[in-house]
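**Student:** Turn this into a model:
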Amino acid sequence: MAIDTVRRGPSARKASRSLLAYAGILAVVGIFIFPFLTMITTSFKLPTDVFTLPPALLPETWTFENFGLALEAMPIDRYLWNTIVVASLSVIGTLVSCPLVAYALAKFEWRGRGVVFFIVLATMMLPPQVTMIPLYLVFDTVGLTGTIWPLVLPTFFGTPFFIFLMRQFMMNVPDDLIAAARLDGASEFRIYWSIVLPLAKPALATIGIFQFMWAWTDFLNPLIYLNDEANYTLSLGLYNFFSENGIAWGPLMAASVVFTVPALIVFLIGQRFFLSGLATSGLK
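**Tutor:** Next up, the predicted model:
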């Protein structure tokens, strides 16, 4: 019996540590998910149920009135369409530009490649406040301020973080595979399009999801460049609604749900590719 007790000791301690680890994970998940659940339940509450003592997570009476009030107070459909357009074009620009630059940095041997890659990495250290005014002056000079193009065009010139991510992934593509394709007479663009990009689907999905989230939730750039309400994105529309209507918590939370759910759906759909892309891109 003493031997059995000794044998069960380590396994019991291991089980206890596992239970404590799972309990800690659940506690952290609860902390992060609680504001999201509060937002959803508040969007279905009556004004008299928003602040009650003691506080209640679930409403006493469920109502969809807040969604109707939010739709009446601001054109959510137009804001939603503008946000979809900006996010979609940003994703397209990212998927067009970043893999091309990454392929040149990963699979081409040319003088100064290391210097260019160092410059790309160095630009990641610049805070956006440094480039904010020069970029605004450039777009104002060409007459694009007040439109959605300043929110979209920079993505067609590459994003340093995404270039780095794609380059790390493409470094893992076998050089022998590319050399064999060159011996068969394939052009560089054919190799890039038919061999490298299909292998890089997880990384492409990763940068696509990242860019979609950034464009969807971006507030600062729309605030700087957009001055016509017809071009407002959802983030700027929510801010405008808040400033005009004060703290109408029910409609505000209803509008926030409309703002949050599409991005959450996109992330859940692409989660498998997202995690796979991170695991195979050198960011472990």
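**Student:** CA only for contacts and neighbour counts going forward, please
**Tutor:** Will do.
**Student:** What helix or strand is G114 located in?
**Tutor:** helix 113-123 (DSSP states H and E).
**Student:** do the same with T206
**Tutor:** Assigning secondary structure by DSSP H and E places T206 in helix 201-217.
**Student:** Report the buried residues of that helix.
**Tutor:** Buried residues in helix 201-217, defined by neighbour count with 16 or more other CA atoms under 10 Å: 202-213, 215-217.
**Student:** Nearest to E60, out of those residues: which one, please.
**Tutor:** The closest of those to E60 turns out to be T217 (CA to CA; 31.5 Å).
**Student:** Would you mind measuring from that closest one to G146?
**Tutor:** 19 Å (CA to CA, to the nearest Å).
**Student:** now do D4
**Tutor:** Distance, D4 to G146, using CA to CA: 76 Å.
**Student:** Next, the structure of the following sequence, for comparison with the previous one:
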Amino acid sequence: MATIRIRRNRRWNRSLAVDLLLFLALAGVGAFMVLPLLFVVSNAFKPLDEIFLFPPKFFVRYPTLRNFTDLYYLLSSFWVPYTRYIFNTVFIAVAGTAGHVILASLAAYPLAKRRFRGRGALFTIVVLSLMFSGHVTAIPNYMTMSWLGLLDSYWAVIVPALGSSLGLFLMKQFMEQMVPDALLEAARIDGCSEYRIFWRIVMPIVKPAWMTLVIFSFQGLWGAGGTGKIYIYSEQLKTLDHALGQILAGGIVRTGPSMAATLLMISVPIAIFIISQSNVIQTMSTSGMKD
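**Tutor:** Next up, the predicted model:
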């Protein structure tokens, strides 16, 4: 029996060769996943003849900034200034993301740390709502925005984003796992109000979760030009994604500017992810922890 226990407690150490093979395998998978991004960057600097070259070349041979200058002139030719499209996009993304994070956190706190009748049923409804895609809820959302009188405004895009159930689910699960009840009880004994506990104790602890939610929400709203077309009709209220879509509709001649526009559109979400990636990794690593 002692021999069996020793064998069970024995630790298996990987050799240097195995570690090297694992590193090479992960590096290969990572390089394969980054290839589409490199291809987008390369196409943005290709002249028109290289873009349509067959067989296509992965890397640009004669880089040029002509695509970006043509994109600037095309955006400047619109009767609505391109800065207006940029402002609309930034405002919708920032306002929708901030509102979604705050509302989801405020709603998740009582579901995670308070006991009341109907708590389980409410959370079940939240989980069930995750099963419906945006295409299924498009018509009900449109009818709701029309009933509220919010069509053809920023809020027609922002308000549906505020009610997304993904943020509520993420924040509720993370608060249950990472915020100990004993800490909250100690704060209440010291005389802290629930709002002070929420803002001064709970939110700093769950920072990795709401930073992850910021990335997901901002990414969805940054590219919400297709969804915005359903609710917004005035040209001066439309987003940058809509303006770039008008450029793509110009045909083959505008392929170069469209490549540059694609790079610019994905650069902002990627930059936000790079800045916040440590919090995302921490969220994923602790999502399976239990007390």
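**Student:** Between D4 and G146 of the first structure, which is the more surrounded one?
**Tutor:** G146 (18 against 8; other CA atoms under 10 Å).
**Student:** The more buried one -> the second structure?
**Tutor:** Taking TM-score structural alignment for the superposition, G146 of the first structure sits opposite D152 in the second structure.
**Student:** That match against Q236, yeah?
**Tutor:** No - D152 of the second structure is beyond contact range of Q236, at 10.3 Å (criterion: CA atoms under 8 Å).
**Student:** ok, the spatially most central residue of the second structure - contacts?
**Tutor:** Most central in the second structure under CA atoms, centre = their mean is F216, positioned 1.9 Å from the mean C-alpha point. If a contact means CA atoms under 8 Å, 6 or more residues apart in numbering, then F216 of the second structure has no contacts.
**Student:** all helices of the stretch 51-200 of the second structure, in order?
**Tutor:** Using DSSP state H, counting those that start in this stretch, the helices of the stretch 51-200 of the second structure run over residues 66-76, 82-113, 119-129, 138-148, 155-162, 165-178, 181-189, 194-197.
**Student:** Which of the ones you listed sits closest to N279 of the second structure?
**Tutor:** N279 of the second structure lies closest, by CA to CA, to one member of the helices of the stretch 51-200 of the second structure: helix 165-178, at 12.8 Å.
**Student:** And the closest one, how far out from the chain middle?
**Tutor:** 16 Å (CA atoms, centre = their mean, to the nearest Å).
**Student:** out of everything not next to it in sequence, what's closest to F273 of the first structure?
**Tutor:** P202 (4.9 Å; CA to CA, 6 or more residues apart in numbering).
**Student:** wait, isn't that neighbour in contact with S276?
**Tutor:** Yes - counting by CA under 8 Å, P202 of the first structure touches S276, with 5.9 Å between them.
**Student:** what's the closest non-adjacent residue to the match of G146 of the first structure?
**Tutor:** Excluding the flanking residues, the one nearest D152 of the second structure by CA to CA, 6+ apart is I232, at 4.1 Å.
**Student:** wait, what's in contact with the aligned residue in the first structure for that neighbour?
**Tutor:** Using TM-score structural alignment, the equivalent of I232 of the second structure in the first structure is L226. Applying CA under 8 Å, 6+ apart to L226 of the first structure gives the contacts T145, G146, T147, I148, Y232.
**Student:** could you redo the last one with a cut-off of 10 Å?
**Tutor:** Residues near L226 of the first structure by CA atoms under 10 Å, 6 or more residues apart in numbering: L144, T145, G146, T147, I148, W149, P150, L151, Y232, T233, L236.
**Student:** Which of those are retained in the second structure?
**Tutor:** Counting by both residues aligned by TM-score structural alignment, their matches' CA atoms under 10 Å, the contacts of L226 of the first structure that remain in contact in the second structure are L144, T145, G146, T147, I148, W149, P150, L151, Y232, T233.
**Student:** could you measure the closest residue to the fourth one other than its chain neighbours against K14 of the first structure, distance?
**Tutor:** Taking CA to CA, 6+ apart as the measure, T147 of the first structure lies nearest to L226, with 6.1 Å between them; neighbours along the chain are not counted. Counting by CA to CA, the separation of L226 of the first structure from K14 of the first structure is 57 Å.
**Student:** now do N82 of the first structure
**Tutor:** As judged by CA to CA, N82 of the first structure and K14 of the first structure stand 53 Å apart.
**Student:** Over to I247 of the first structure?
**Tutor:** For I247 of the first structure, the distance to K14 of the first structure (CA to CA) stands at 50 Å.
**Student:** likewise F212 of the first structure?
**Tutor:** In this view, F212 of the first structure and K14 of the first structure are 41 Å apart by CA to CA.
**Student:** same thing with I269 of the first structure?
**Tutor:** To K14 of the first structure, I269 of the first structure is 35 Å away according to CA to CA.
**Student:** Repeat that for F64 of the first structure.
**Tutor:** F64 of the first structure is 48 Å from K14 of the first structure, where distance means CA to CA.
**Student:** same question, F34 of the first structure
**Tutor:** Where K14 of the first structure is concerned, F34 of the first structure sits at a distance of 30 Å (CA to CA).
**Student:** swap in E60 of the first structure?
**Tutor:** Distance from E60 of the first structure to K14 of the first structure, counting by CA to CA: 44 Å.
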